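Student: sequence below, structure please.
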Amino acid sequence: MRGKVVMVTGAASGLGAACVELLLKQGATVVGLDRQSAPPPPRGSWIPLDLADVSAIGPAVRRAVEQHGRLDGLVNAAGVMDTRPFMQISPADFDKIFSVNVRAAFFVLQAAAEHMAHTGGGSAVLFSSTGGRVGRPLAAHYAASKAAMISLVKSTSVALADVGVRVNCVSPGLVETPMLQDIRRRRAAQGAPSADSVRHDWESRIPLGRLGSPSEVAEVVAFLVSDAASYVTGEDIGVHGGLETS
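Tutor: This next block holds a predicted model:
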């Protein structure tokens, strides 16, 4: 990864922060983007950005390229999650999920791909979820947004192949992040015995018997960004401990 400039959205916490940490270890220059403030990476920069404001995406990507001279990779880890029964999902709930998980991801990829094409190509990794591949009765709108990510990868990997930009996605399962901890608390508030009981139920359904760690997802992301995956495009890779096979 030495000499490569990689932009990571949702870089302040969770899976995005784990990707930043590993990419830095592997030698990349990292541009972190997030609506939360954070110190800039030791080798790279930080750009505040609320992805819900799509008009700010293009200028933010241009700023990253102006700062570092090129763009070789994109990791779009930013996303929002909501858990509630299907009949209780309002238009506002639906629009909030899709504005970040789909609309923003689409235009981040579009802006980044334009710059990567100018510097000889690159690699983009989007985030889907096991929720985009199997049913989620308590998060139907979230699951639909993640299914859209898989479709977007299939289309854009073909659309951008002739300019040397590879596009893939990862689909994490139950990975221990602040977002997952919040989901456990909300499920308890919605009727589960406790947040701990929710975790135990999840772990009982995972063949490997445990939740994943952000670093385990970051390893797959870093592979897809790197030249080691130079012949991989249009793929959706599950990182879920066998959850979908149980």
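Student: alpha carbons only for contacts and neighbour counts from here, please
Tutor: Will do.
Student: tell me what the longest strand along the chain is packed against?
Tutor: Longest strand in the chain, counting residues (DSSP state E): strand 165-172. Strand 165-172 sits against helix 105-118, strand 122-127, helix 140-159, helix 214-225, strand 236-239, with contacts defined as 3 or more CA pairs under 8 Å, 6 or more residues apart in numbering; DSSP states H and E.
Student: another one to check against the first:
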Amino acid sequence: MMNNRKLEGKVAFVTGGAQGIGRAITLRLASEGANIAIADLNLDAAQSVAKEVEDLGSKAYPLQVDVRNKEVIIDSVNKVIEEFGVIDILVNNAGVGIFNPIFDIDEKEFDLQYEVNVKGLFFVMQTVAKHMVEMNSGRIINLASQAGRRGESMALSYCMSKAAVISMTQSAALALAPHKINVNAVAPGVVDTPFWVEVDKKFAKLLDLPVGEHKRRTVESIPLGRIEQPEDVANVVAFLASSDSNYMTGQTLNVDGGNVLS
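Tutor: Sure thing, here's the model as predicted:
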């Protein structure tokens, strides 16, 4: 962990902040001095990560949040403001990924990815941004994906949802720029988390491959020659959360080892 403390005294609200990429982001921002509201569907995991945040010298506030429920979002944001007084940084990380061939995508799968990755992300952003407008400052970082940059034959609904994140980031950046709120996104590639273990199992079934083979081939194709770690994503999020990115807004930064060049 770096210890520059560039976010000393800031308050970050991280959705999906207790697992995988979200946990790495939570801990990285805490190592920079930020106090963290850890919003996650799994409250036990959020409470566990809260202890890690406190070990880094920052305050933590774990909450159980389902981003599909607008009332829960509004209530949670109000609770965080009551606890800390402000929300300086929003990291919209909560998301789901489901992979199927085009003719096997059903309405339930389509709706879930839309509700979490698009609708949930938007209403979290909208709710927190209303508070940031009052402060006339803020940082919003949305988690997109390399899947939002290009089509994938087995991931139409997921690609759709992440492309929407990139589009929302651009529009929100323009809408909120007059209020000195920077809105940017990060597009990770193949990240070494339990999620990708499940993705590999699904593709093994879809493509009739041994478990582990799809992941091996995918990693082999990455120009930088290694699988991405959650900390690789967290490092870029920390940059976007800091004053180092003051003159950036509406951008989606590819953090994918060179998979997508744009």
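Student: now do the SS call for Y61 of the second structure.
Tutor: Per DSSP: H, G, I helix; E, B strand; the rest coil, the local secondary structure of Y61 of the second structure is strand.
Student: find the nearest non-adjacent residue to it, please.
Tutor: Nearest non-adjacent residue to Y61 of the second structure, counting by CA to CA, 6 or more residues apart in numbering: A37, 4.6 Å away.
Student: what lines up with the one you found in the first structure?
Tutor: Taking TM-score structural alignment, A37 of the second structure has V31 as its aligned residue in the first structure.
Student: I'd say I206 of the first structure and G212 touch.
Tutor: No - the criterion here is CA atoms under 8 Å, and I206 of the first structure misses it with G212 at 9.9 Å.
Student: now list whatever residues contact both of those two.
Tutor: H240, G241 (CA atoms under 8 Å, 6 or more residues apart in numbering).
Student: for the alignment partner in the first structure of R139 of the second structure, give me its contacts.
Tutor: Alignment note: R139 of the second structure maps to S123 in the first structure; criterion TM-score structural alignment. S123 of the first structure sits next to D72, G73, L74, V165, R166, V167, N168, L224, V225, S226 when contact means CA under 8 Å, 6+ apart.
Student: select only the buried ones of those in PyMOL?
Tutor: Selection of buried members from the contacts of S123 of the first structure for PyMOL, criterion 16 or more other CA atoms under 10 Å:
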select buried, resi 72+73+74+165+166+167+168+224+225+226
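Student: pick out the most distant pair among the contacts of S123 of the first structure.
Tutor: Farthest apart among the contacts of S123 of the first structure by CA to CA are D72 and N168. That separation is 14.3 Å.
Student: in the first structure, which residue sits furthest out from the middle?
Tutor: No residue in the first structure sits farther from the centre than P193, which is 30.3 Å out by CA atoms, centre = their mean.
Student: now the aligned residue in the second structure for that residue: closest residue in space, sequence neighbours ignored.
Tutor: Alignment note: P193 of the first structure maps to L209 in the second structure; criterion TM-score structural alignment. Spatial nearest neighbour of L209 of the second structure, excluding adjacent residues (CA to CA, 6+ apart): F203 at 7.5 Å.
Student: the one you found: neighbouring residues, count only.
Tutor: Residues near F203 of the second structure, counting by other CA atoms under 10 Å, number 20.
Student: that one against H214, yeah?
Tutor: Yes - counting by CA under 8 Å, F203 of the second structure does reach H214; the two are 6.7 Å apart.
Student: quick one: contacts for the spatially most central residue of the first structure?
Tutor: The centroid of the first structure falls nearest to A77 when counting by CA atoms, centre = their mean (2.5 Å). Counting by CA under 8 Å, 6+ apart, A77 of the first structure touches V8, T9, G10, A11, L15, G16, L126, F127.
Student: please pick the buried ones from those residues.
Tutor: V8, T9, G10, A11, L15, G16, L126, F127.
Student: next step: those restricted to strands.
Tutor: Among those, the members falling in strands (DSSP E) are V8, T9, L126, F127.
Student: pipe those residues into a markdown table and attach distance to V175 of the first structure per row.
Tutor: Supplementary listing: these in a markdown table, determined by distance: CA to CA, whole Å:
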| residue | distance to V175 of the first structure |
| --- | --- |
| V8 | 19 |
| T9 | 18 |
| L126 | 16 |
| F127 | 13 |
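Student: trace S99 of the first structure over to the second structure, please.
Tutor: With TM-score structural alignment defining the correspondence, S99 of the first structure maps onto E115 in the second structure.
Student: shouldn't G9 of the second structure be in contact with G33?
Tutor: Yes - with contacts counted by CA under 8 Å, G9 of the second structure reaches G33, the gap being 6.2 Å.
Student: looking at the two, which is more packed in?
Tutor: Just comparing G9 of the second structure and G33: by other CA under 10 Å the higher neighbour count belongs to G33, 23 against 15.
Student: in stretch 230-245 of the first structure, what's buried?
Tutor: Under 16+ other CA under 10 Å, the buried positions of stretch 230-245 of the first structure are T233, G234, E235, D236, I237, G238, V239, H240, G241, L243, E244.
Student: okay if I get these as JSON lines plus distance to A117 of the first structure?
Tutor: Putting these into JSON lines (distance: CA to CA, whole Å) gives the following:
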{"residue": "T233", "distance to A117 of the first structure": "15"}
{"residue": "G234", "distance to A117 of the first structure": "17"}
{"residue": "E235", "distance to A117 of the first structure": "20"}
{"residue": "D236", "distance to A117 of the first structure": "22"}
{"residue": "I237", "distance to A117 of the first structure": "24"}
{"residue": "G238", "distance to A117 of the first structure": "27"}
{"residue": "V239", "distance to A117 of the first structure": "29"}
{"residue": "H240", "distance to A117 of the first structure": "32"}
{"residue": "G241", "distance to A117 of the first structure": "35"}
{"residue": "L243", "distance to A117 of the first structure": "36"}
{"residue": "E244", "distance to A117 of the first structure": "35"}
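Student: now, among the residues you listed, which is nearest to P137 of the first structure?
Tutor: Relative to P137 of the first structure, the closest of these is E244; by CA to CA it sits at 15.3 Å.
Student: aligned partner of that closest one in the second structure?
Tutor: Match for E244 of the first structure (TM-score structural alignment): V260.
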